[in-house]
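Q: this one's sequence-less:
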């Protein structure tokens, strides 16, 4: 069973994309309330819809346009009634021109036919509510904000709807609110409370927003999610410690050795430790990526943090057993006394959101090592082939990428040039570039591309 929503002007002004299932549910409730909410058929269909499992969503891509400002009336319009009661029409007009406020909206321009389809898995009683669901869909007038006029229909077509597939998934990076059993009563209580928010004596009561159920959704184009922990580099006396940006390989090697020792202290078996170190199954490998201080006005390019990542296929207990034992672990150069130690980062770390946040545009914070040469017989570069090979090497669906731009120089302040990088010997002969990627949908970090992943190269940063 599916509900298809189409916007009349192919524009959407809500905060999230795609519109959450609860937003659609609320729009259906509003449409029913504007017609005849006392009809028991409406209530039974809405309660049935809330008890079904969260739907799969098929949504087209959107173009997020710049914010637009509009002058709209504020909530002091009752003051005008006093002027009109005294017969002062001129004063009422002057006051009306002043009772305006600026409202900023963020517009999503919907590509294609401008429709989103919500697909529920029906149960044995769903056919009994088909007529009620049809009437609910017919009553929908808007989805998003008030200006997002739309219409809806119930469909039973078995073909795959158009658009990207968004499905409930524990590994998803997008939190969307969904209907749940009893949500209809919650919405009704909030509506009645908002009607009573102004008391007889003029007191205005606040109506709190209820805490609705949220679940993670994953777009079919999203890169695989990873476990991660960000740690800072400290001296043995717990002071600040840093390394130059071109020492990424050395810092990664010291951190990798610390991971090996932590795994041994955790009592893990030899096969598991070998997999953690990358000798075998990549689905359990822990990668170490030194993080440079780049991308802001005070950036100096030095390394003060290390990001450790692993696929979600690595058992959580093994991940915790290793990462917990890394706190206070010493980092030692070959045949030298310890130079630094690992410590947890502060919760307010100013760079954390740039490497681990969500954005549509990401750019390289360290040079990306291309996995091979992509030139024709005359030595002319073939950037499209280079991009395809790079994405295939990193396990990313090319359909997720809107554009890839190779930068002639690093665009982030403090970032290291490709020529200054000192990668491992087996990667030294491969091309090193900086690039920016525009994704078709917002992507959540951490992200790293290329053959230098795990050695401090190919780390991406979200656009500010």
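A: Noted; the coordinates are in hand. What you are looking at is a predicted structure, and each value in this text was computed from that prediction instead of being measured.
Q: Going by C-alpha atoms from here, please, whenever you check contacts or count neighbours.
A: Will do.
Q: measure residue 26 to residue 183 for me?
A: Note on residue 26: its distance to residue 183, by C-alpha to C-alpha, to the nearest Å, is 10 Å.
Q: Could you pull up the contacting residues of the nearest residue to residue 447 once chain neighbours are set aside?
A: Residue nearest to residue 447 in three dimensions, not counting chain neighbours: residue 460, with 5.5 Å by C-alpha to C-alpha, 6 or more residues apart in numbering. Counting by C-alpha atoms under 8 Å, 6 or more residues apart in numbering, residue 460 makes contact with 355, 362, 363, 364, 365, 366, 446, 447, 448, 449.
Q: Just confirm residue 460 is within a strand.
A: Yes. Residue assignment for residue 460, taken from DSSP: H, G, I helix; E, B strand; the rest coil, places it within a strand.
Q: any idea how far residue 358 is from it?
A: Here residue 460 is placed at a distance of 12 Å from residue 358 (C-alpha to C-alpha).
Q: and if you look at residue 448?
A: Per C-alpha to C-alpha, residue 448 is found 14 Å from residue 358.
Q: Mind jotting down where the strands sit in the stretch 351-464 of the chain?
A: 358-364, 368-369, 401-407, 432-444, 460-462 (DSSP state E, counting those that start in this stretch).
Q: Run the chain-centre distance for stretch 358-365.
A: How far stretch 358-365 lies from its chain's middle: 12 Å, per C-alpha atoms, centre = their mean, to the nearest Å.
Q: Assign a three-state SS to residue 121, would you?
A: With three-state DSSP as the criterion, residue 121 reads coil.
Q: Contacts only, for it.
A: 1, 52, 53, 55.
Q: picking that back up, look up how far residue 138 lies from the residue nearest to residue 447.
A: In terms of C-alpha to C-alpha, residue 460 sits 46 Å off from residue 138.
Q: can you check residue 92 too?
A: Counting by C-alpha to C-alpha - residue 92 and residue 138 are separated by 40 Å.
Q: count of residues packed around residue 110?
A: Using other C-alpha atoms under 10 Å, residue 110 has 20 neighbouring residues.
Q: try this one next to it:
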């Protein structure tokens, strides 16, 4: 049956930070919940229940991947004494306090162990949880409950599970381990805060991208092997999706400046001899009732036919020599800049599955307008041009093409801002819906400006 500890954030916020005080902790670390239970411990029976829990193995974390971030900076009187001070606080000075909070789209998460406690241990854990006032900082009020019943699979939740350390898009989480309680008690006796106590750190990743990910042997691979995603770093003024060509052109320049010479032809787009180029994509807010098309992040699509040497050169430029210095700033015209986070925060619009249709999708619609390769003529209508553009871009020829007067998806971009379209690209812009004979893996891009994100498709639900 297993054991589940459910945490409801009373104020809808989770006040806890990682090593960087301005980066909120999410998903919640199981070790932090364990510390909250330790703080409510009363007697030896409670201690025995916690010893059982710390030895139960790494749990799963069920939580929403979609969060907003709140940050604050203030100066407070510190406890450290020194020669300097103020008339009000002799011998003490002030210090900068920076804090970050996560505002999840769902105020409830769960930590689930694949272990069954006996009745006495279960009863103690229930009482321990009932006495927990908060999880994280004291401002993060919480209601904590323990259950051995199967938890409902809420649609907002993603199951984060332990994975190997080198798993893509994994995040490190601190977990309790056998002996953790004793180390916490020793630290308390010495006046050492719990966050300074040694913990076990393991990698977690969403179950949907691991062994439970659906597979479809009939899905056809597109021309792109992988999609690397950066999120726009909050807080920032939302960038309208109509600025997509300004963003992607600036992103391309930023990438070229970081890739060592000689720049591979598929990265620069010069001399690629008919091979697909690296694509610089605007990931816009589309596909839900409140979507407004603003920029969530950017994606860089790496071609499947790119040599390993060129691919390594590209990745070194994007992520740094040791994958520790990723691209962080894209400079726009007029002195503006966009700051980026890699890896991107996990939210639907910044997940590869959103744009790649994993394991594949049969019907796709344009999120950004597609620029036709040719002008329509009496004997060459728009549907034929769209179908041929997709085939030229490296996808199977669709068996159904439906030109549209505007975006078929909420938040879709009608057209790039006037003045941002290159002078050499002045052909008609259209939106469309296409269906392939069998599922195709994305990202799907087509048209004259596809390598700059015009003609970016998204799977239709």
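A: Okay, I see it. Everything numeric in this text was worked out from a predicted model, so none of it was measured.
Q: Spatially, which two of the contacts of residue 121 of structure 1 are the most separated?
A: Maximum pairwise distance among the contacts of residue 121 of structure 1 (C-alpha to C-alpha): 11.7 Å, between 1 and 53.
Q: higher neighbour count, the two?
A: Between residue 1 of structure 1 and residue 53, counted using other C-alpha under 10 Å, the more crowded position is residue 1 (18 against 15).
Q: now that one: how far from residue 121 of structure 1?
A: Distance of residue 1 of structure 1 to residue 121 of structure 1, given as C-alpha to C-alpha: 6 Å.
Q: just residue 262 of structure 1 next, same as before
A: Between residue 262 of structure 1 and residue 121 of structure 1 the computed distance is 46 Å (C-alpha to C-alpha).
Q: same deal with residue 393 of structure 1?
A: Using C-alpha to C-alpha, we find residue 393 of structure 1 at a distance of 36 Å from residue 121 of structure 1.
Q: Residue 40 of structure 1 now?
A: Between residue 40 of structure 1 and residue 121 of structure 1 the distance is 23 Å, computed by C-alpha to C-alpha.
Q: likewise residue 96 of structure 1?
A: When distance is defined by C-alpha to C-alpha, residue 96 of structure 1 is 51 Å away from residue 121 of structure 1.
Q: again with residue 81 of structure 1
A: Between residue 81 of structure 1 and residue 121 of structure 1 the computed distance is 53 Å (C-alpha to C-alpha).
Q: Equivalent analysis for residue 255 of structure 1, please.
A: Looking at residue 255 of structure 1 against residue 121 of structure 1, where the rule is C-alpha to C-alpha, the gap reads 47 Å.
Q: tally of neighbours for residue 102 of structure 1?
A: Residue 102 of structure 1 sits with 12 neighbouring residues when counted by other C-alpha under 10 Å.
Q: What lines up with it in structure 2?
A: In structure 2, residue 102 of structure 1 lines up with residue 96, judged by TM-score structural alignment.
Q: I'd guessed its match sits against residue 78; true?
A: No. The pair residue 96 of structure 2 and residue 78 fails to qualify as a contact (C-alpha atoms under 8 Å) at a distance of 9.1 Å.
Q: Now do the helices in the stretch 201-350 of structure 1.
A: With helices called from DSSP state H, counting those that start in this stretch, the stretch 201-350 of structure 1 shows them at 248-265, 270-276, 316-324.
Q: Out of those helices, which one sits most buried?
A: Among those, helix 248-265 has the highest mean neighbour count (mean count of other C-alpha atoms under 10 Å), at a mean of 21.
Q: where's residue 7 of structure 2 relative to residue 114 of structure 2, distance?
A: The span separating residue 7 of structure 2 from residue 114 of structure 2 equals 18 Å under the rule C-alpha to C-alpha.
Q: actually residue 442 of structure 2, sorry about that
A: When C-alpha to C-alpha is the yardstick, residue 442 of structure 2 and residue 114 of structure 2 sit 36 Å from each other.
Q: Likewise for residue 306 of structure 2?
A: 43 Å.
Q: Pull the number of nearby residues for residue 106 of structure 2.
A: In terms of burial, residue 106 of structure 2 registers 18 neighbours under the definition other C-alpha under 10 Å.
Q: my guess is residue 98 of structure 2 contacts residue 71, does it?
A: Yes. With contact defined as C-alpha under 8 Å, residue 98 of structure 2 counts as touching residue 71 (7.4 Å).
Q: Nearest to residue 305 of structure 1, out of the strands of the stretch 351-464 of structure 1?
A: Evaluated with C-alpha to C-alpha, these place strand 460-462 nearest to residue 305 of structure 1, the distance being 14.0 Å.
Q: Identify the residue of structure 2 aligned to residue 130 of structure 1.
A: Under the alignment (TM-score structural alignment), residue 130 of structure 1 maps onto residue 122 of structure 2.
Q: count of residues packed around that match?
A: Applying the criterion other C-alpha under 10 Å, we find 17 residues in the vicinity of residue 122 of structure 2.
Q: element containing it?
A: Assignment of secondary structure by DSSP states H and E places residue 122 of structure 2 within helix 119-130.
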